[in-house]
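# sequence and predicted model, in that order:
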Amino acid sequence: MEFGNKELLILGLMWMLGKCIAIGCKQGYDTEGRDCVDVDECEHALEQCGEHTNCFNTEGSFYCQCKSGFKNIRGAVNFTAINGQCQDENECTTGICGHGTNCENLIGGFKCTCLSGYNNVSNDPNSCTDINECKQAEINQEDICGEKGTCKNTNGSYWCKCQKGHTNYDNKTTPCSELSCDSFNVDSGPAQSLKGLANILSMMRNSCLALSNPSAAGEGKAQGEVLLEKFFTATETILSPGHLESSQHVTALLGTVEKSILLIAPQLKHNLTKMETTETDAEIAVKKGKTQPTGPIHLTNENAALDIDWETATGTGRYPGFALAALLSYKNLNIPVDESSEELKEYQRDGVDPSFQVFSKVVSVVVSNPSTEHLSRSVNITLRHLEDTEESHNVSYICAYWNERGAWATDGCYQEHSNASYTVCRCEHLSSFAVLMALYPMKHPFALILVGKIGLIISILCLVLSILTFKFCRSIQGTRTTIHLHLCICLFVADVVFLAGISQTKPVGGCRFVAALLHYFFLGVFLWMLLEGVQLYRMVVQVFNATIRPLYLFAAGYGVPLVIVIVSAISRPKQYGTDEYCWLSLKNGLIWSFYGPVCFIIILNVYFFIITVWKLAQKFTSLNPELSELRKIKAFTVTAIAQMCILGLMWVFGAFLFSDGTIVVAYIFTILNSLQGALVFVMHCLLSKQVRDEYAHFLSCICPSQKKRYSDLSSTNPSSSQSQGSRSGNHTGESQI
């Protein structure tokens, strides 16, 4: 069919008219052909309403409503995305769940569960009924309150009413435990004799009675932390002196501390409590509840550490509703060691009993386990030494505990690891512990001891002869003779004291006095050796026959050693005398109050010796030009040996006498030092022509028959005539060098 121009024009006008009619449709409608039809806005509900909504289409419009469990933030029930938004509604705030339930809010809903002590016995999930734990325990034949406790049911729980003399430490759902308040007996012997112990026992007894008397609710009771602080304050009156008079007092104190911690710890609020005073340092771990705790425990303080587990701390018996583990260290508790104790006899070596000393702080370990005599698993206790020590085979570290008999014992405690700073002890029972240090005396070979004693006896005899010679031999009187006399006196006294008292370590005061005497007189020997070096220097270098005033000699020879000993004794009196010898301790540097001056004197004397030999060589050359080279060497050698012996270079080996040194060096020092008196006698008496003449004259007076023989011998000796002429002519008062 063909349309003309007229028809096409009519159709165009009609189409334009239809468009005009469609444009006139209301909001919410859309044209469909020539009609306006409703638009379904809910086809795009998320855009129109948002999340958690239901969309409802209406004629020409729509509206939104929140789903169940949600509500409009603006409160309107019907809304659109422009004027509303849905959020979760917390139904639990309306009390929708019943009594004995726990309401848990969910996204768009909620959940009701029964609280502990309630259960659901009906079809209503929102309703819970109280459980009668007392009745259930009776049916199941369970003793949830203990023999001396009465179960009382409450809404959602129960509580145990304890009879007098029992308590559950305010943890009402735990069994009642018996309280032994009579154990805090104020009338016992130790409580009366040990000052301050009665106050502690009285305080703990009152606290115990307050806990064990249900009718005294709140009366006399104190918070655990307050009671613990009062307890440690009271113990300071006992511990502050630092020393208990007897082992009975020690046992009483340690036992009281253990019982007191067992009473106080369950009353503490926190799971871990630390408290430190001037005398004690404590750390206490506590677990409370119906369920027995498990897992490791590590308690530590400055002086010790404890590694145990809750199973061991609680024990295998009936769980009382609480568990505790405590580590307590005493800062100034000094407990002596009874070295005659049978428990320590096993530490003998080759029949030699060691000396013992407590070498750590005393620590106590307290647990709630009522049977600590035989633990199911051993515990580790790390104890720090009082001071670091050098490793030595003469020292042994022993893990010990304080037993019921009032002595240190070692059974059931073993050394797991030890070094210079600490010892780890593995123990199968619990008590109060410490590290004992066993000191074994150094054993020198019998031959070395015999050589030393024989040499000292010979030295003492020779020193007596030397002293008599220097005192009464008129021909050699002078400054050098005075020096030799007092050098021999100091060496004589030192050798006698050394021989008689070096090993007498008991009593301690006497041993310290012996050590001080040896310190003083050996220093005196060196000071007189130094004065001899000075005199030799003055004679040979400055003025050949120079003298030193006796006052200066005595001030230096006796005054300087006295000052050194007094200063050393005041600064470190306990370092005089050791457990093996009555000599200066090698610890803390006191030994340098001896070796320091000795080294200084030896260096000075070596200097004087070198200058003296050099000047002597010049004088020998100038006075005796014809002296052969061999005689020069011989003279220098003799002079060198004499100087070496007199100036004491052999004392360099002295450092090896009181330590584990090379045995060869110990023999060298022992022989040379013990024969020093003999060397002095030989060098200054027998090798002196003037002294030999005096001896000859003395013997001729004693034995007249030999007088002519000695006279003839002296007359045939050219040097004797020369010496006689020297004495009669120009006597200088000094022996020949």
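Sure, I can see it.

# CA atoms for contacts and neighbours, from now on please.
Will do.

# buried residues, the strand or helix carrying residue 553. List them.
Here residue 553 sits within helix 550-554, counting by DSSP states H and E. Within helix 550-554, the residues that count as buried by 16 or more other C-alpha atoms under 10 Å are residue 553.

# and the comparison structure, right after this:
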Amino acid sequence: MDELNSTILGNEVLAIEIGAPITNLTDKISIDFRNMQYKGIPSCHSWNGDGKRPNWTQDGCLTIQNGDDITCECSHLTFFAILLVPLNESISSSDLNNLTTITRVGCGVSMFFLSIVLFMHFLFRKANASVSTMILIHLVSALFLLNFTFLINDVVASLGSPVGCKMMAALMHYFMLATFTWFAAQAFHLCVLLYARGPVGSRRYLLKVSIVSWVQPSAIVILMLILGKYGERAISASDSGDHVAFCWITDNNWHYIVNIGYYVLVFIFTFTIFIIILSYLFCLKRTAKQGDDAKTSTDKKSITVVLGLCCTMGITWGFAFFAYGPLRIPSYYIFTILNSFQGFFLFIYYHYNSDPRKVTKAQETPSSHSTLQTTMYNNENPYGNLTWQNPAGQTGA
């Protein structure tokens, strides 16, 4: 097997040679495989025999499928084999290049804006930060580290160090699970605020949430490190020899259980809270009596709130569930664009929610009308009733 642990059809490698290099044949040779049972996308590859491990290439070979029969037409003589690319890891070369570019640019942009959020918070706003803002900062930190490890992942994979690749995969996996957990923590916090209708009174509330959100993912990662489930993987293009190597989970079953299963639980919880909050905000909006101009302004703020909630709760990651059948490629693009630029959306959300000027305004105008408008942005408790004093005026944002 090669360094990418490619699956070889039938575990067979065929050698065709006559003792001298033969290339650029006018009449190509045909190698037929009849009545083959396989899962994945087959492609004919050749190897010149150099190196300790095969360096398979598709150059000079054409793959022809006819039902269960596969024919390889090649213009040279050497070692041949059919490699199988898993169905969920094969896309066209153009889509692979486009998605890779979008992801790298998006992650770079996200890291830039996330770093601005962290800079603004620790330099200017940390002293007056509320519990809600601190939870948001933890989420921003986890997402920043996830983007960073993702950007350097392929660089580490290219070094060819198995130990380094395993550590890289474990780090990126940890920050991804931590990000998912902070999505759930954000939703839980908003649910508590909605229920309490005021500041959270539990002692060391933030410390408890932080310990659970940062420590719980580490247990999963340590277990998978012990079981040896990390290593080098590749996403291959179905119409060429292009592939993107990266350090990740090598066992698909564990990937589905640990990642997909974990996020399904997080998504069900966060999406339920998301619907409850939207319903509550809609009721507040219907209750408020405003003019046409104010209504237009509130509509714009409502859109901002919805986008902010989607980002802070990780709702946009749910597009991965549509990555099947004809919706697979479109969902890849939507998923990649939204999540690559998630840092920018969180920057906008943080800017509006932690602006001290909005806190001052909320303190000076405690009326129902002003409270409703301010709480559309305020990160402390946007869900209190219309007669209750805005908690931003008590704790700061």
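Right, received. Where do you want to start? Here the structure is a predicted model, which is why all the values come from computation and not from measurement.

# residue range for the helix holding residue 553 of structure 1 in structure 2?
The alignment of helix 550-554 of structure 1 onto structure 2 (TM-score structural alignment) covers residues 206-210.

# superpose on structure 1 and give me the mean offset of that stretch.
Taking mean C-alpha distance after the TM-score superposition for structure 1, the mean distance separating stretch 206-210 of structure 2 from the aligned residues in structure 1 is 2.4 Å.

# what's the helix or strand just after the helix holding residue 553 of structure 1 packed up against?
The first helix or strand that comes after helix 550-554 of structure 1 along the chain, using DSSP H and E, is helix 560-571. Here helix 560-571 of structure 1 touches helix 508-537, helix 592-623, going by 3 or more C-alpha pairs under 8 Å, 6 or more residues apart in numbering; DSSP states H and E.

# got the angle for the longest one vs helix 560-571?
Pointing back at helix 592-623 of structure 1 there. Helix 592-623 of structure 1 runs at 160 degrees relative to helix 560-571, counting by axes from the mean of the first three to the mean of the last three C-alpha atoms, to 10 degrees.

# give me the distance from helix 592-623 of structure 1 to the chain's centre.
On the basis of C-alpha atoms, centre = their mean, to the nearest Å, helix 592-623 of structure 1 sits 48 Å off its chain's mean C-alpha point.

# please enumerate the strands of structure 2.
Using DSSP state E, the strands found in structure 2 span residues 7-8, 14-15, 29-33, 41-47, 61-66, 69-74, 79-85, 90-91, 230-237, 243-249.

# per the alignment, residue 322 of structure 1 pairs with which residue of structure 2?
Using TM-score structural alignment, residue 322 of structure 1 sits opposite a gap in structure 2.

# and if you look at residue 232 of structure 1?
So, by TM-score structural alignment, residue 232 of structure 1 is left unmatched.

# what is the burial count for residue 232 of structure 1?
20 (other C-alpha atoms under 10 Å).

# if I look at it, how far off is residue 413 of structure 1?
From residue 232 of structure 1 over to residue 413 of structure 1 the distance is 28 Å, taken as C-alpha to C-alpha, to the nearest Å.

# same check, this time on residue 323 of structure 1
24 Å.

# and residue 160 of structure 1, by the same measure?
41 Å.

# now residue 106 of structure 1
59 Å.

# neighbour-wise, which of those two wins?
residue 413 (22 against 14).

# ok, and the closest non-adjacent residue to that one?
In this structure, residue 413 of structure 1 finds its nearest non-sequential neighbour in residue 427, 4.2 Å apart by C-alpha to C-alpha, 6 or more residues apart in numbering.

# go on, residue 356 of structure 2?
Closest to residue 356 of structure 2 by C-alpha to C-alpha, 6+ apart is residue 397, at 6.8 Å.

# just give me the neighbour total for residue 262 of structure 2.
15.

# and it, what's its match in structure 1?
Residue correspondence to structure 1 (TM-score structural alignment): residue 262 of structure 2 is matched to residue 597.

# number of nearby residues for the aligned residue in structure 2 for residue 564 of structure 1?
Under the alignment by TM-score structural alignment, residue 564 of structure 1 pairs with residue 220 in structure 2. Using other C-alpha under 10 Å, residue 220 of structure 2 is surrounded by 15 other residues.

# can you check residue 353 of structure 2 too?
Other residues close to residue 353 of structure 2 by other C-alpha under 10 Å number 23.

# hang on, isn't it packed against residue 397?
Yes. Look at residue 353 of structure 2 against residue 397 with C-alpha atoms under 8 Å: they come within range, at 6.9 Å.

# thanks a lot, catch you later.
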